[in-house]
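sequence first, then the predicted structure, then my questions.
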Amino acid sequence: MSIIYVLIPIAIIIVAVAVVIFFWAVRSNQFEDLDRQGYSILFDDDLSPEEKALAEERKRVQQQKEHHDGD
């Protein structure tokens, strides 16, 4: 029974650390782009400069749209 007095505080500390790490990950935008790694295998990295510029423009527009939808 005395082991409970040790295990409960240890469990509370572990849960508190996990919650802090989770909120740190959310605030530092760790979950913003979950699809990029999955799609990276499907596309070539050797895009022309024009295609890269177009892709960056589309990405910027999409981010602005998401930002305005959140307001």
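Here it is on my side, so go on. Residues are numbered from 1 along each chain as shown.

hey, let's count contacts and neighbours off CA atoms from now on
Noted.

following the helix ranked longest in the chain, which helix or strand shows up next?
What stands out as the longest helix in the chain, according to DSSP state H, is helix 4-27. Remark: after helix 4-27, the chain's next helix or strand is helix 36-40, criterion DSSP states H and E.

report the contact partners of the residue most central in space within the chain.
Ranked by distance to the mean C-alpha position of the chain (CA atoms, centre = their mean), the top residue is residue 31 at 1.4 Å. The contact partners of residue 31, by CA atoms under 8 Å, 6 or more residues apart in numbering, come to residue 25.

against that first model, consider the following:
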Amino acid sequence: MSSLIFLIPIALILGGVALAAFFWTLNNGQYEDMEGAGHRIFIDDQDETISKP
């Protein structure tokens, strides 16, 4: 039971850090373009050339 005195505050602190990190990503626009990364795979890069030996 004495270990709960240390584990509960540590769990609350880690949960608070995770929540703060999530809100930080929301404010910085990480979730603005959810479909862009999926469509970017289909765009061909014209700069890349494949040279055959």
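Now that the structure is in, tell me what you want to look at. In this text, all values refer to a predicted model and were calculated from it rather than measured experimentally.

drop the TM-score for these two in here.
The TM-score (TM-score structural alignment, normalised by the length of the second structure) is 0.77; 46 aligned residues with a CA RMSD of 1.1 Å.

quick one on the thing from earlier: how big is the offset of the longest helix of the first structure relative to the second structure?
Helix 4-27 of the first structure differs from its equivalent in the second structure by a mean of 0.4 Å after superposition (mean CA distance after the TM-score superposition for the first structure).

residues in the second structure aligned with that helix?
Under TM-score structural alignment, the match for helix 4-27 of the first structure in the second structure covers residues 4-27.

so what's the gap between the matching stretch and the chain middle?
16 Å (CA atoms, centre = their mean, to the nearest Å).

what's the answer for stretch 2-22 of the first structure, then?
On CA atoms, centre = their mean, the centre of stretch 2-22 of the first structure falls 25 Å from that of its chain.

buried ones in the helix or strand harbouring residue 65 of the first structure?
Element membership for residue 65 of the first structure (DSSP H and E) is helix 49-70. With burial defined by 16 or more other CA atoms under 10 Å, not one residue of helix 49-70 of the first structure is counted as buried.

chain center to that helix: distance?
Chain-centre distance of helix 49-70 of the first structure: 18 Å, with CA atoms, centre = their mean.

and what of stretch 19-37 of the second structure?
Averaging C-alpha positions (CA atoms, centre = their mean) puts stretch 19-37 of the second structure 8 Å from its chain's average.

end-to-end on that stretch?
24 Å (CA to CA, to the nearest Å).
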